[in-house]
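Student: Only the shape, not the letters, is given here:
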């Protein structure tokens, strides 16, 4: 059975391309959100296995959103994405409760699956 994933990113073009890449990589995309509040609500309502979460959202810092998602009952795994390099974020990824980071340029189903516990 394919893992389900929610994509949270404010750029429609990235959400669309991420959907194609992740579905080709074996994930089932169950929803999309364009901001942090929508991402937390969708994670709560859709109960995906994984949330692909952008750092730069219009209403919130992605690391704060990751913490909110991880505070949900039976929370999904969270994978942080950004167009920036992981070295720009230091210990913020781990401190947020996310299981890892993938740069948008390197996004693939395999890269996300490799980060999951």
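Tutor: Cool, got the structure. None of these values were measured; they are calculated from a predicted model.
Student: okay, CA-based contacts and neighbour counts for the rest of this
Tutor: OK.
Student: what sits against residue 21?
Tutor: Counting by CA atoms under 8 Å, 6 or more residues apart in numbering, residue 21 makes contact with 107, 108, 109.
Student: Around the second one, how many other residues sit close by?
Tutor: The reference is to residue 108. By other CA atoms under 10 Å, 20 other residues sit near residue 108.
Student: how much space between it and residue 29?
Tutor: 13 Å (CA to CA, to the nearest Å).
Student: ok, now the first one?
Tutor: Noted for residue 107: a distance of 14 Å to residue 29, by CA to CA.
Student: got the end-to-end distance for stretch 83-92?
Tutor: End-to-end distance of stretch 83-92 (CA to CA): 16 Å.
Student: Show me which of residue 107 and residue 29 is the more surrounded one.
Tutor: residue 29 (20 against 17).
Student: May I have the secondary structure class of that one?
Tutor: Assigned by DSSP: H, G, I helix; E, B strand; the rest coil, the conformation of residue 29 is strand.
Student: nearest residue to it other than its sequence neighbours?
Tutor: Leaving aside its sequence neighbours, residue 29 sits nearest to residue 5 (CA to CA, 6 or more residues apart in numbering; 4.9 Å).
Student: Okay, one more to line up with it:
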């Protein structure tokens, strides 16, 4: 059996985090941590060792692009998520260092795997 891929889930809406956790765990991922804002995400990355970070673009304290800019070399791959369309971010995704973008409505384990492998 394949080892589950561990995920840090960063989103400010508890209801979305619960839904995303259920989707990801059903697809064989293990959610090892959750954060509700950018500061908490950076702290969690200092203590957890996730295989991938699922990072909301719009957070209350800083946006996902600001979080990405603060990541150290060797940080796990980041997949940006948003309820908005990728086209709303006018190329910012491409230059951000993220592996890609998934609309929250399209979130699935296979969508994440297609970006990180």
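Tutor: Nice, thanks for sending it over. Remember, predicted model here, so these are calculated numbers, not experimental data.
Student: longest helix in structure 1, by residue count?
Tutor: helix 12-24 (DSSP state H).
Student: List the buried residues in that one.
Tutor: 15, 18, 19, 21, 22, 23 (16 or more other CA atoms under 10 Å).
Student: Dump those residues into JSON lines; add distance to residue 43 of structure 1 as well.
Tutor: Supplementary listing: those in JSON lines, determined by distance: CA to CA, whole Å:
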{"residue": "15", "distance to residue 43 of structure 1": "16"}
{"residue": "18", "distance to residue 43 of structure 1": "17"}
{"residue": "19", "distance to residue 43 of structure 1": "16"}
{"residue": "21", "distance to residue 43 of structure 1": "20"}
{"residue": "22", "distance to residue 43 of structure 1": "17"}
{"residue": "23", "distance to residue 43 of structure 1": "18"}
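Student: Spatially, which two of the residues you listed are the most separated?
Tutor: Among the buried residues of helix 12-24 of structure 1, the pair separated by the greatest distance (CA to CA) is 15 and 23, at 11.9 Å.
Student: contacting residues for the aligned partner of residue 30 of structure 2 in structure 1?
Tutor: Counting by TM-score structural alignment, residue 30 of structure 2 lines up with residue 28 in structure 1. Counting by CA under 8 Å, 6+ apart, residue 28 of structure 1 touches 2, 3, 4, 5, 22.
Student: try 10 Å
Tutor: Residue 28 of structure 1 makes contact with 1, 2, 3, 4, 5, 6, 19, 22, 48, 49 under the criterion CA atoms under 10 Å, 6 or more residues apart in numbering.
Student: Same check on residue 53 of structure 1?
Tutor: Residue 53 of structure 1 neighbours (CA under 10 Å, 6+ apart): 6-10, 33-36, 39, 62-63, 65-66, 78-82, 98, 101-102.
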